[in-house]
Structures are given as structure tokens and as C-alpha cells.
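Asker: Can you look at this prediction? I've put the sequence above it.
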Amino acid sequence: MAARTRTYAVVGLAVVAAVTAGCSGSGSSSGSTASPAPTESNPPGDIPDNQVYVAYRPAGGSFTGFTVKVPEGWARTDQGGATVFTDKLNTVKITAVSASRRPTTGSVTSTVVPQLRSQVPKFAAAKVSEVTRRSGPVVLLTYQGDSAKDPVTGKVVRDAFERYAFHRAGHEVDLTLSGPVKADNVDPWRIVSDSFGWR
């Protein structure tokens, strides 16, 4: 009787093993023929490729003779003499001032850089150059700095800045574009800076 019991047990184990092998085999087979589609997502601060841009023309202030495209739907605020457009982690800041002399790489290095160094937390990686946009030659200052602490999360973001100094007939318009250092906003910032024009 004991021998028969052992025989039944061995047969039962063999059946279980066969079933298990069959299940695992079918699972690996189906996994090789179908894979889940990758999830698309933008890194924090990336401006979407389908972003729409609209023309901004100042309606008041000391100087209104220019236009520039800004991302549609961004929140607008006036901060002193500057107009600021923001969305999440990105910012477009426009400042118009009187300036008898055209800015140069030397004047921006000796005047603007020290000012920003005292104003921007952890200011670093400053580079001044002259570049060409559709409106003509312009002085570009790139740098990095920490954002203000988020009042809700308490987090601080490391930002990259592009500051363009446009000048004509005694007027200077400074266009500052900023967003997280790891965001890929080369094309959006080129659209904005290329759209600047005098009128």
C-alpha cells in the first residue's frame, strides 16, 4: 500500500511539473512577440514642440517701438520696468531702457555681469558674445543661477539664462530667457529671440 502511495505521489509531481513548464513557456513566448509601447514625456522645463507663439507689443511705458513673440497662454506680470511671461519653470523677461551707447561685449562684462552676480543666487558660468539674430547683431550673455525657493515644495531649480541686449536709436531692450539647465529649449528660445524686431 505504501508503494502505491509513493507511485501516486511521483506521478502527481510529474503532472504538476509539466503544467508549470507549459505555463512558463507560454508566458515567455507571448512576451517575445509583444512589447508595451514606450511612454513619451518631456523632461521638466521642456517647452512642447507644438507650442504656439503670439506677438507682444508694449502698449505703454517709456518705449513701445518693438515687438517680440512670446509663448501663447503664459501668465503675464509687470515687475517694475519689466514685463515677465512665465509658465511652470520657464520665463521670458523683457526690459526696455534708455541707452545712449550700444552695448558691447566689454560693457556687458564690466557692468551687467557684476550686477547679476550680486542679484542671482549662485551666479556662475557667465559667457558674453556677439551673435546675429534677424534684427541684426546683438550682445548675448549666458549664465546659470538658482531659482527662488518654491513656496509650496521648498525646492530650488538650477536655471540656465540667455540675455539678449538689443539696441537702436538710444533705446535698449533686454530679452532674458530662462529655464532649467537640463531642459532642451534651444529651438523655442531661438524662435523668441529671432522674432524680436523694431517698429
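Answerer: Structure's in. What do you need? Residues are numbered from 1 along each chain as shown.

Asker: going forward, measure contacts and count neighbours with C-alpha atoms only.
Answerer: Fine.

Asker: Would you map the strands across the chain?
Answerer: Along the chain, the stretches classed as strands by DSSP state E are 53-56, 66-71, 75-79, 82-87, 90-98, 124-133, 136-146, 158-168, 171-180, 197-198.

Asker: Run through who's touching the fourth one.
Answerer: For strand 82-87, the external contacting residues (Cα atoms under 8 Å, 6 or more residues apart in numbering) are Val70, Trp74, Ala75, Arg76, Thr77, Asp78, Thr91, Val92, Lys93, Ile94, Thr95, Ala96.

Asker: take the one below as the second:
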Amino acid sequence: MPWSPPGGGFTVKVPEGWSRTTQGSATVFTDKFNSVRVERVHATTAPSVNSVKATDIPAISTASTHFSLVKVTTVQRAGGRAVLAEYHADSPPDQVTGKRVALDVQRYAFYKAGAGEAVLTLSGAVGADNVDPWRTVTDSFRWS
């Protein structure tokens, strides 16, 4: 299902039937411990591997439980170049049981001059086979 943030700027395909919530400026689509977080960020320069390591990763690490960085690289997707940060972290506690699940996370930062940055963060339980679904979501990203 194609989705655009309020005010437009880009589209991305998100799984149908997943619940949608708003967390500040981000929209999060979830199904159990799988999620796709979509956020538009004000930026005047393109992210780089070094800027993500210096700025974004420390903030993510501080906000996460059991954070472990895997790598930060530049990747090409159908909608353009992105900086990809891969890491592990625990999920937020389940509202009923309080249980946390270890997650694999991929965070893509896309940039377009004049439009800013679009950040797609995909997460799922460690070891789950999310390669194809995550590739479908990230390859569907398009600036409008």
C-alpha cells in the first residue's frame, strides 16, 4: 500500500493491514514485533557514513536498550542513494507482559536537496527472514 507523510514529499510502500500510529513526527506501521517507521527530517546536507556515525548512532544508542552497531554503509536503492545503519536493539516492552524482544534494525536515510531527509527504519525479531520484505519497502521509496 503506497503511503505519503502529511504534506507529501515522498511515497513508500508499507504492508497492508499493519496498525498505524504517530510518534512525534514519525509514522510507525507495526505487526507484532515487526515495524516500519517513516519520518521526514529537516536537513540541508546529505547524510554520510561519517555524519550518521557521529550524530545519529550516538542518539539511537542512548535511546535504545542493548544497542549494538553492526555497520554503517552507503547503499543504492531504486529511489536513490541512502546511508544504511544496521544495528541490534531490544524492542520497547510489551504493554501487557513487559517482555522485550531482541531486534534486527535497518535505518535508511535518503536525502534530496530542498526536500530534506526521509528516514525509514525497519525492525523485526533477530533471525527472522525479513530480507525480501525489507527490500520491497526500501526499493518502493520515491521522492515526489
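Answerer: Perfect, I can see it now. The structure presented is a predicted model; accordingly, all values stated were derived computationally and were not measured.

Asker: who wins for proximity to Ser32 of the first structure among the strands of the first structure?
Answerer: Closest approach to Ser32 of the first structure among the strands of the first structure is made by strand 171-180 (38.9 Å; Cα to Cα).

Asker: Looking at the second structure, name the residue matched to Lys88 of the first structure.
Answerer: Matched across to the second structure, Lys88 of the first structure falls on Lys32, judged by TM-score structural alignment.

Asker: just Asp150 of the first structure next, same as before
Answerer: Under TM-score structural alignment, Asp150 of the first structure pairs with Asp94 in the second structure.

Asker: Skip the chain neighbours and tell me the closest residue to its match.
Answerer: Arg100 (6.5 Å; Cα to Cα, 6 or more residues apart in numbering).

Asker: which bit of the first structure covers the helix ranked longest in the second structure?
Answerer: The longest helix of the second structure (DSSP state H) is helix 131-140. With TM-score structural alignment applied, helix 131-140 of the second structure matches the range 186-195 in the first structure.

Asker: Need the residues that contact that stretch.
Answerer: Residues outside stretch 186-195 of the first structure that contact it (Cα under 8 Å, 6+ apart) are Ile47, Thr67, Val68, Lys69, Val70, Arg133, Arg134, Ser135, Tyr164, Leu175, Leu177.

Asker: Over to stretch 106-113 of the first structure?
Answerer: Ala126, Val128, Val139, Leu141.

Asker: returning to what we had before: and the strands of the first structure, which is most packed in?
Answerer: Scoring the strands of the first structure by mean neighbour count under mean count of other Cα atoms under 10 Å gives strand 171-180 as the most buried, with a mean of 22.

Asker: Also compute the angle for that strand relative to strand 66-71, please.
Answerer: Computed by axes from the mean of the first three to the mean of the last three Cα atoms, to 10 degrees, the angle separating strand 171-180 of the first structure from strand 66-71 equals 10 degrees.

Asker: I'd assumed Gln144 was in contact with Phe161 of the first structure.
Answerer: Yes - counting by Cα atoms under 8 Å, Gln144 is a contact partner of Phe161 of the first structure at 5.9 Å.

Asker: what does Ile60 of the second structure align to in the first structure?
Answerer: Match for Ile60 of the second structure (TM-score structural alignment): Leu116.

Asker: ok now the longest helix anywhere in the first structure, how far from the chain's centre?
Answerer: Assignment by DSSP H gives helix 2-33 as the longest helix of the first structure. Taking the mean of its C-alpha atoms, helix 2-33 of the first structure sits 55 Å from the chain's own mean (Cα atoms, centre = their mean, to the nearest Å).
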